[in-house]
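S.K.: predicted model and sequence follow; I will ask about them next.
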Amino acid sequence: MARYGIKPEGRVATFLPPEVRQHEIHRLPYEHAARQRVSYETEPGEFTALCPFSGLPDSGSVHIEYVPGEWLLELKSLKYYLMSWRHIGAAQEDITAFMYEDLARHLAPFDQLVVTTDYTVRGGIHTVCRVDSREQASGEAAASDDATAASS
């Protein structure tokens, strides 16, 4: 909370920092010339993380859509990755950006990647966050560079 410069009101539950999330997501080779759009979506309320101000749960759904280059995400490890957020306190917008960065690193090189989080209404506000590779300044090249650096 000090990170955000905001003092919480009332009781605050404890939570873990984003750095402890699961970083490994297994991948499978995509060996086809056909371009296809792959989409994964959790059920509403299935995804949970914790509010960094109160420690109370934020729940919603996650939608991942991509056009693979060489790799596909392996679903069981993706499920465990999403579950690893359950005890982590982070802003909703930060979680979406972290997910995009993690998935981009595992899928690189890819043709397109969109990560959307759609949170349950809290305090009368419905929050939807989206990171789209087509809207990034350096796009896939940055993810490919990160993957190359990580494997060195």
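M.R.: Noted; the coordinates are in hand. Numbers count the residues shown, from 1 in each chain.
S.K.: only C-alpha atoms from now on, for both contacts and neighbour counts.
M.R.: Noted.
S.K.: which SS class is Val131?
M.R.: Under DSSP: H, G, I helix; E, B strand; the rest coil, the three-state class of Val131 is strand.
S.K.: which residues sit in contact with it?
M.R.: Thr96, Ala97, Tyr100, Val114, Val115, Thr116 (CA atoms under 8 Å, 6 or more residues apart in numbering).
S.K.: now the strands for the protein?
M.R.: 27-29, 38-41, 47-50, 57-68, 71-73, 110-119, 128-132 (DSSP state E).
S.K.: JSON lines for these, including distance to Ala150?
M.R.: Converted to JSON lines, these look like this (distance: least, CA to CA, whole Å):
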{"stretch": "strand 27-29", "distance to Ala150": "16"}
{"stretch": "strand 38-41", "distance to Ala150": "25"}
{"stretch": "strand 47-50", "distance to Ala150": "27"}
{"stretch": "strand 57-68", "distance to Ala150": "20"}
{"stretch": "strand 71-73", "distance to Ala150": "16"}
{"stretch": "strand 110-119", "distance to Ala150": "17"}
{"stretch": "strand 128-132", "distance to Ala150": "22"}
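S.K.: nearest to Tyr80 among those strands would be which one?
M.R.: strand 47-50 (11.0 Å; CA to CA).
S.K.: before we go on, here's another structure to hold up against the first:
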Amino acid sequence: MSELDDLPKTGAPYEGLTQLGHPTIAPASPDQAVLERVPSPHQGKDYVVRFVAPEFTSLCPLTGQPDFAHIVIDYIPSEFLVESKSLKLFLGSFRNHGAFHEACTMTIADRLVRLLSPRWLRIGAYWYPRGGIPIDVFWQTAAPPAGAWVPDQGVPPYRGRG
């Protein structure tokens, strides 16, 4: 028995969550992954939430070889936050998924925007070199709201990244 056993797993704001609080089988693909959300406890305030996935992996759709990236997701919530376990499982679902860097990056961004309707979202995907060329993919919904503090993503330009 852990201290998690004492936390509520049902009722608002956790009603409807299907993955939190118990073992969950990893989804086989991004299409099968279930992203979940919970209400933001500070609606109306422009605060930045950051997720960093320094060991993101996917497959080249042509060769089947693994691709690796350091992904940084920043967003300013509106009504909802992404539930972090579901995000972890979603990102992990790309491990056996064949898609180009740009497609992986934009799939992540599009799914989060559809789920959350955030006030603002930015993704930086810093892909490690294949064929000697790193590919970095960046996208944001718009300029961040005035007055919001948005730190630099902290990933240096490629120089033997690590």
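M.R.: Here it is on my side, so go on. None of the values given here were measured: they were computed from a predicted structure.
S.K.: tm score of chain vs chain?
M.R.: Here the TM-score for the pair of chains, by TM-score structural alignment, normalised by the length of structure 1, is 0.70; 115 aligned residues with a CA RMSD of 1.8 Å.
S.K.: which of the contacts of Val131 of structure 1 tops the neighbour count?
M.R.: Greatest neighbour count in the contacts of Val131 of structure 1, by other CA atoms under 10 Å, goes to Val115: 25 neighbours.
S.K.: counterpart of Glu101 of structure 1 over in structure 2?
M.R.: In structure 2, Glu101 of structure 1 lines up with Asp110, judged by TM-score structural alignment.
S.K.: before we move on, what about Leu75 of structure 1?
M.R.: Using TM-score structural alignment, Leu75 of structure 1 lines up with Ser84 in structure 2.
S.K.: spatially nearest residue to the residue most central in space within structure 1 (excluding sequence neighbours)?
M.R.: Nearest to the mean C-alpha position of structure 1, counting by CA atoms, centre = their mean, stands Met99 at 1.9 Å. Distance criterion CA to CA, 6 or more residues apart in numbering; nearest residue to Met99 of structure 1, sequence neighbours excluded, is Val115 at 7.2 Å.
S.K.: the one you found and Phe98 touch, don't they?
M.R.: No: using CA atoms under 8 Å, Val115 of structure 1 is not in contact with Phe98, being 9.9 Å away.
S.K.: one step back: for Trp85 of structure 1, which of the strands of structure 1 is the nearest?
M.R.: strand 47-50 (5.2 Å).
S.K.: average offset between the closest one and structure 2?
M.R.: In the superposition with structure 2, the average deviation recorded for strand 47-50 of structure 1 is 0.4 Å (mean CA distance after the TM-score superposition for structure 1).
S.K.: which part of structure 2 matches that strand?
M.R.: Taking TM-score structural alignment, strand 47-50 of structure 1 hits residues 56-59 over in structure 2.
S.K.: for that stretch, give me every contacting residue.
M.R.: 65-71, 91-92, 94-100, 104.
S.K.: among those, name the buried ones.
M.R.: Buried residues within the contacts of stretch 56-59 of structure 2, defined by neighbour count using 16 or more other CA atoms under 10 Å: 67-71, 91-92, 94-99, 104.
S.K.: now distance to Leu59 of structure 2 too, for those, in JSON lines please.
M.R.: What follows is those, written out as JSON lines (distance: CA to CA, whole Å):
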{"residue": "Asp67", "distance to Leu59 of structure 2": "5"}
{"residue": "Phe68", "distance to Leu59 of structure 2": "9"}
{"residue": "Ala69", "distance to Leu59 of structure 2": "11"}
{"residue": "His70", "distance to Leu59 of structure 2": "15"}
{"residue": "Ile71", "distance to Leu59 of structure 2": "15"}
{"residue": "Leu91", "distance to Leu59 of structure 2": "13"}
{"residue": "Gly92", "distance to Leu59 of structure 2": "12"}
{"residue": "Phe94", "distance to Leu59 of structure 2": "8"}
{"residue": "Arg95", "distance to Leu59 of structure 2": "7"}
{"residue": "Asn96", "distance to Leu59 of structure 2": "6"}
{"residue": "His97", "distance to Leu59 of structure 2": "6"}
{"residue": "Gly98", "distance to Leu59 of structure 2": "4"}
{"residue": "Ala99", "distance to Leu59 of structure 2": "6"}
{"residue": "Cys104", "distance to Leu59 of structure 2": "10"}
